[in-house]
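J.: When you get a sec, could you give me coordinates for this:
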Amino acid sequence: MSGAGAPTQQPVDCHDLRVAVVAASWHTQVMDGLLAGAARACDDYQVEAPVVVRVPGTFELPVVAGALAAQGYDAVVALGVVIRGGTPHFEYVCNAATDGLGRVALDHQVAVGFGVLTCDTEEQALDRAGLEGSHEDKGYEATSAALLTAQTLKRVRRGYEA
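T.: Next comes the predicted model:
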């Protein structure tokens, strides 16, 4: 199980952060779960009015995440799912999304939550989507990671070590 060894994080007050969530549209049930997890995390971390933007698919996440980062959001959470098929399409989309979101984080010096599921089967995606019966809640985890990283970046920019 990929969730083994995850750190225990307590929510902190992030009411002062501007947060955007950009979410793909493919695989509706999985995406609904990921978005619900992101919303729960925003509530737990006291994020006020996160912006949610939908895009057609996972390939489109980086360009919109970059546009949101350029608008000054403190954290951008990217949610998507790619399920392996019988062609190399899986590798191309996964690599493009991963590389692109990494570039957004580095180029804009913004926290980017990586909530892109890359699964062999739909069952694996459902098990990570934070739905009833799921073993993991990757939408929540990606949002929590982005929020905690955004808080760390604020401290670093003010001259604190961490």
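J.: C-alpha only now, for contacts and for neighbours.
T.: OK.
J.: which parts of the helix or strand Thr149 falls within are buried?
T.: Using DSSP states H and E, Thr149 maps to helix 138-157. Within helix 138-157, the residues that count as buried by 16 or more other CA atoms under 10 Å are 138-153.
J.: What of stretch 126-133?
T.: Leu126, Asp127, Arg128, Ala129, Gly130, Leu131.
J.: Sitting in helices, which of these do you find?
T.: Leu126, Asp127, Arg128 (DSSP state H).
J.: Between the residues you listed, which sits nearest Ala75?
T.: Nearest to Ala75 among these is Arg128, at 21.8 Å by CA to CA.
J.: How about that closest one: what's its closest non-neighbour residue?
T.: Leaving aside its sequence neighbours, Arg128 sits nearest to Glu136 (CA to CA, 6 or more residues apart in numbering; 4.4 Å).
J.: one more to put side by side:
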Amino acid sequence: MSKHGAPTDTAAALAQLDGAGLKVAILAASWHEQVMNGLIDGAQRAAADAKIGTVDLVRVPGSFELPVAAKALAEKYDAVIALGVVIRGGTPHFDYVCQAATMGLTQVSLDTLTPIGFGVLTCDDEAQALDRAGLEGSAEDKGYEAFSAAVLTLAALA
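T.: Model (predicted):
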């Protein structure tokens, strides 16, 4: 399971932050509404734990569109949290979208020096996505984790 080795003190680290002056964008794809709602809720819980002053939600059609939107947002926000889900199908489409989203978001972060929280789930099936979405009964909360990673990276760079 991917949760193995995850830090256990993330909520405590966020609680130590004074995020009142920070502007953070949660950027979310629209496919797989139930999973996306869980990821967004997790990111918003992390924002509350970090006491972030401004948190705006921006929606795009899918995970492929995350990098271009993240680039535009990175110029206006201290951090961007990119949330999406891609579920494997019977064609190579899964591989192309996952690679494009991953490489694109990485490039945005490097080009802008803006932390980008990577909350794009790449799953074999819907059950795996639901188990990572931070919903009641989910084993993981990747929205919370992605938000935490970006904001704690921002704090480390300050």
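J.: just checking, what residue in structure 2 corresponds to the residue nearest to Arg128 of structure 1?
T.: Applying TM-score structural alignment, one finds that Glu136 of structure 1 aligns to Glu140 in structure 2.
J.: now His89 of structure 1
T.: Using TM-score structural alignment, His89 of structure 1 lines up with His93 in structure 2.
J.: State whether Thr98 of structure 1 is indeed within a helix.
T.: Yes. Applying DSSP: H, G, I helix; E, B strand; the rest coil, one finds Thr98 of structure 1 inside a helix.
J.: Please report the number of neighbouring residues for the aligned partner of it in structure 2.
T.: Under the alignment by TM-score structural alignment, Thr98 of structure 1 pairs with Thr102 in structure 2. A count of nearby residues for Thr102 of structure 2, using other CA atoms under 10 Å, gives 17.
J.: Contacts only, for Thr121 of structure 1.
T.: By CA atoms under 8 Å, 6 or more residues apart in numbering, Thr121 of structure 1 lies in contact with Ile83, Arg84.
J.: To which residue of structure 2 is it aligned?
T.: Checking TM-score structural alignment: Thr121 of structure 1 goes with Asp125.
J.: Please, where are all the strands along structure 1?
T.: 19-23, 51-54, 75-83, 111-119 (DSSP state E).
J.: hmm, back to that, so the match of Glu136 of structure 1 sits against Leu130, correct?
T.: No. Assessed by CA atoms under 8 Å, Glu140 of structure 2 is found out of contact with Leu130, at 9.0 Å.
J.: I'd like to know how many residues surround Asp120 of structure 1.
T.: By other CA under 10 Å, neighbour count at Asp120 of structure 1 equals 13.
J.: Same check on the one 3 residues further on?
T.: One way to gauge burial is a neighbour count; for Glu123 of structure 1, by other CA under 10 Å, it gives 13.
J.: picking up where we left off before, so what secondary structure elements neighbour the helix holding Thr149 of structure 1?
T.: When contacts are defined as 3 or more CA pairs under 8 Å, 6 or more residues apart in numbering; DSSP states H and E, helix 138-157 of structure 1 sits against helix 28-44, strand 75-83, strand 111-119.
J.: Which residue numbers in structure 2 does the longest one align to?
T.: In the comparison with structure 2, helix 28-44 of structure 1 aligns to the range 33-49 (TM-score structural alignment).
J.: so how much does that stretch differ from structure 1 once superposed?
T.: Superposing on structure 1 places stretch 33-49 of structure 2 at an average distance of 0.3 Å from its equivalents, by mean CA distance after the TM-score superposition for structure 1.
J.: rewinding a little: wait, which of the helices and strands packed on helix 138-157 of structure 1 is closest to Leu17 of structure 1?
T.: strand 75-83 (7.4 Å).
J.: Now do that closest one: distance to the chain's middle.
T.: Between the centre of strand 75-83 of structure 1 and the centre of its chain there are 5 Å (CA atoms, centre = their mean, to the nearest Å).
J.: Understood, closing this out.
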